[in-house]
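S.K.: Sequence plus predicted model, see below.
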Amino acid sequence: MKNILEIENLSISTKLSETEINIVDGISLSVSVGEVTGLIGESGSGKSITALAVMGLLPSNLKISSGSIKLDGLELTSVSQKHFHNIRGKIAAMIFQEPMTSLNPVIKIGEQIAEVFKLHCRLTKKDAHNKAVEALSKVGIGDPKKRAEQYPYQLSGGMRQRVMIAMALASEPKLLIADEPTTALDVTVQAQILELLHSIIETEKEKGILFISHNIGVVSEIADKAVVIYSGRDVESGDAEALLNMPQHPYTEGLIASMPKHSNKSKRLCTIPGQIPRPIERLSGCSFRNRCSFAKEICSEEISVQSKNGYKLRCIKELK
């Protein structure tokens, strides 16, 4: 299956007191058309920074120091910001975590979506408005004509997230990046948003989705492939079902063990001791070794990536 996004050994760095520090340290992942790739990790692991790099939206204090990002065959690491204006929206679009801060509070919903159609599709004001109403209907918003005349504060959290999805889909991008799109939504609305994203992939086979979340349970509901990152590095990746049912990296095992189980509500939750290190505190070799019960002396050395049948593991444990 064709890859719409290919990231290889991507490192993103910043300068701290004249010292260059990698925030993202050699991440590799891919998104195929007709599939969802889940990117899993704790806050501060480098998930959102990786997504911003794909969109050409890195903060000024960060830069891509090495590696490759290919979007629909185009190498993005050498693309100018001027060229990125033609990429954002048309080839790749992003759904941000907080729709309330992403939407303009003083502009009507319909006008905000219509602006995308005017910018990328060169439509007249009337045609763009009609398209905006149609876009709201496509993402399951009832009475779209009425909603188009409302402001963001008049919509529920779930509806605002649907508006963000409608805006992202407006110019029919090939890659959709969803950055924690279900955070702060109740369980019922979460399920509705996941179902909407799943239906997009089912009906539009030429699209691919990069779904970013700290919630491994949410990723299990939607992803075909999964990538687990820790402290700026991918530690395990492959078929989502295999990864989530039979994890091989100790960090992935810990994440899954810490999930609440409906079958045993009285049992104390498992936890991973310690906390994710800041980039400046990152250990040599495996960054997880000070929290890992399987750690050996060799873990302080550089750990190579094992690969078998599309499954990858960055650990001294033998890949099964």
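M.R.: Alright, I've got the coordinates.

S.K.: contacts, neighbours, all on C-alpha from now
M.R.: Noted.

S.K.: residues in contact with the strand or helix carrying T37?
M.R.: Assigned by DSSP states H and E, T37 falls within strand 36-40. By Cα atoms under 8 Å, 6 or more residues apart in numbering, the surrounding residues in contact with strand 36-40 are 30-31, 47, 201, 208-216, 219, 222-229, 240.

S.K.: Filter those residues down to the ones in helices?
M.R.: Within these, residues falling in helices by DSSP state H are K47, I201, I216, V219, I222, A240.

S.K.: For those, which single residue is the most surrounded?
M.R.: K47 (27 neighbours; other Cα atoms under 10 Å).

S.K.: how close does that residue sit to I209?
M.R.: 14 Å (Cα to Cα, to the nearest Å).

S.K.: And for K118?
M.R.: In terms of Cα to Cα, K118 sits 24 Å off from I209.

S.K.: Could you do L76 as well?
M.R.: In terms of Cα to Cα, L76 sits 18 Å off from I209.

S.K.: take a look at this one as well, against the first:
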Amino acid sequence: MTSSATDPVLRVEDLRIRLGQRPVVDGLSFAVQPGERVCLIGPSGSGKSLTAGAILGLTPPAARIDGAIRLNGLEVGGVRATRRPAQARAGMVFQNTQAALNPLVSVGVQLREPFRRFQGLYRREAQQAAVALLGRMNLAEPERVMRRSPAELSGGQRQRACLALALACRPSLIVADEPTTALDVLTQAEVLALLRETTGTADTPALLFISHDMAAASRLCERALIIDQGRLVESGRLADIIAAPRHRFSRELVAALGHRERLQAPADPPRRGETPRLRAAG
């Protein structure tokens, strides 16, 4: 049974993940609604990337998963991504863009495939759609980018190509796991702006943004889930958490934003070429 328009695109209930005998995620529950941008924030080792892997069906073989994960109403907990039906797959954008793209195949071949597979376009139409989508990603000379291999692109260019690949599959949800961590500050701002422009509306995918960076999340998301040691320790509107954090780790995150200047959530995305500015907290 698939979900209705009022049901969450993602529901996680009592998720528990073990690596061997070691518990990594312990009783995690949350939901993401259509048109929503939600951040899952936690320190290194908190289980946030394993949670992303469980949602996407990409956990390591040693991981044991218990609990429920429903994408568009379909139970997919413990089911590998390749065995899931199309409506129960999420789009993915990862930190490691070199691993996310096939190094032996041009960007154009990789990007045409979802247009042909999921949208039924012929090769020429798929080529035109792929070029147009790369243009929307603010990639200069998208026709040339289509002919290049991933190794010939910069990290920022590859991340834009990965976002285009995720969008071309027309998912109801995109999971972005630390997508800006390996990028320079200006490229980070541009990628965050693209994520904001292409997700979180009635006509675009919902977004689960996974990060350890409160500043990046503040530019993008309205709601936050804070996890520590595999457990949900705080959740709510991101602006409220920034204004009055309750948990120790939340307070540490907010303190890192600075005493005099704190990002408001959500902040307006910077224009292309504009240096992102912090807003004074008052």
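M.R.: Everything's here; your move. Keep in mind that what you see is a predicted model, and the values were worked out from it rather than measured.

S.K.: Fetch the TM-score of the aligned pair.
M.R.: Scored against TM-score structural alignment, normalised by the length of the second structure, the superposed chains reach a TM-score of 0.83; 257 aligned residues with a Cα RMSD of 2.2 Å.

S.K.: So which of L76 and I209 of the first structure has more stuff around it?
M.R.: I209 (29 against 19).

S.K.: Alignment lookup: the more buried one to the second structure.
M.R.: Counting by TM-score structural alignment, I209 of the first structure lines up with L207 in the second structure.

S.K.: try S102 of the first structure
M.R.: Match for S102 of the first structure (TM-score structural alignment): A100.

S.K.: With the second structure overlaid, how far apart is the strand holding T37 of the first structure on average?
M.R.: Compared with the second structure after fitting, strand 36-40 of the first structure deviates on average by 0.5 Å (mean Cα distance after the TM-score superposition for the first structure).

S.K.: Which stretches in the stretch 101-250 of the second structure count as helices?
M.R.: Taking DSSP state H, counting those that start in this stretch, the helices of the stretch 101-250 of the second structure run over residues 107-119, 123-136, 142-147, 155-168, 185-198, 214-218, 238-243, 248-256.

S.K.: What is the corresponding segment of the second structure for stretch 40-54 of the first structure?
M.R.: Under TM-score structural alignment, the match for stretch 40-54 of the first structure is residues 41-55.

S.K.: hey, where'd the strands end up in the stretch 1-150 of the first structure?
M.R.: Along the stretch 1-150 of the first structure, counting by DSSP state E, counting those that start in this stretch, strands occupy 3-16, 19-32, 36-40, 63-71, 74-75, 92-95.

S.K.: Mean distance between the last one and the second structure after superposition?
M.R.: Its matched residues in the second structure lie on average 0.8 Å from strand 92-95 of the first structure after superposition (mean Cα distance after the TM-score superposition for the first structure).

S.K.: name the helices or strands packed onto that strand?
M.R.: helix 157-169, strand 175-179 (3 or more Cα pairs under 8 Å, 6 or more residues apart in numbering; DSSP states H and E).

S.K.: repeat that with 6 Å
M.R.: strand 175-179 (3 or more Cα pairs under 6 Å, 6 or more residues apart in numbering; DSSP states H and E).

S.K.: Identify, out of the strands of the stretch 1-150 of the first structure, the most deeply packed stretch.
M.R.: Greatest average neighbour count among the strands of the stretch 1-150 of the first structure goes to strand 36-40 (a mean of 27), per mean count of other Cα atoms under 10 Å.

S.K.: That one vs strand 19-32, what angle?
M.R.: Orientation note: strand 36-40 of the first structure sits at an angle of 150 degrees relative to strand 19-32 (axes from the mean of the first three to the mean of the last three Cα atoms, to 10 degrees).

S.K.: Centre of the chain to strand 36-40 of the first structure, how far?
M.R.: 6 Å (Cα atoms, centre = their mean, to the nearest Å).

S.K.: Give me the angle between that strand and strand 175-179.
M.R.: Using the same axes, to 10 degrees: strand 36-40 of the first structure against strand 175-179 is 30 degrees.

S.K.: Find the centremost residue of the second structure, please.
M.R.: Nearest to the geometric centre of the second structure sits A176, at 1.6 Å (Cα atoms, centre = their mean).

S.K.: Translate that residue into the numbering of the first structure.
M.R.: Under TM-score structural alignment, A176 of the second structure pairs with A178 in the first structure.

S.K.: show me what contacts that match?
M.R.: Going by Cα atoms under 6 Å, 6 or more residues apart in numbering, A178 of the first structure touches M94, I95, F211.

S.K.: Tabulate these (CSV), appending distance to L244 of the first structure.
M.R.: Shown next, in CSV, are these (distance: Cα to Cα, whole Å):
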residue, distance to L244 of the first structure
M94, 25
I95, 25
F211, 15
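
S.K.: Count residues in the vicinity of P85 of the second structure, would you?
M.R.: 10.

S.K.: Also R144 of the second structure?
M.R.: By other Cα under 10 Å, neighbour count at R144 of the second structure equals 12.

S.K.: Trace it over to the first structure, please.
M.R.: Using TM-score structural alignment, R144 of the second structure lines up with K146 in the first structure.

S.K.: Would you quantify the distance from its match to K205 of the first structure?
M.R.: 31 Å.

S.K.: go on, R162 of the first structure?
M.R.: Taken as Cα to Cα, the span from R162 of the first structure to K205 of the first structure is 20 Å.

S.K.: So for these two, which sits in the more crowded spot?
M.R.: Using other Cα under 10 Å as the criterion, R162 of the first structure and K205 rank with R162 on top: 26 against 12.

S.K.: got a list of what the counterpart of that one in the second structure touches?
M.R.: In the second structure, R162 of the first structure lines up with R160, judged by TM-score structural alignment. Shown in contact with R160 of the second structure (Cα under 6 Å, 6+ apart): M137.

S.K.: out of everything not next to it in sequence, what's closest to N215 of the first structure?
M.R.: Residue nearest to N215 of the first structure in three dimensions, not counting chain neighbours: I40, with 7.1 Å by Cα to Cα, 6 or more residues apart in numbering.

S.K.: try E149 of the first structure
M.R.: That would be K108: by Cα to Cα, 6+ apart, it lies 5.7 Å from E149 of the first structure.

S.K.: again, but for K145 of the first structure
M.R.: With Cα to Cα, 6+ apart, the residue lying closest to K145 of the first structure is V133, at 5.8 Å.
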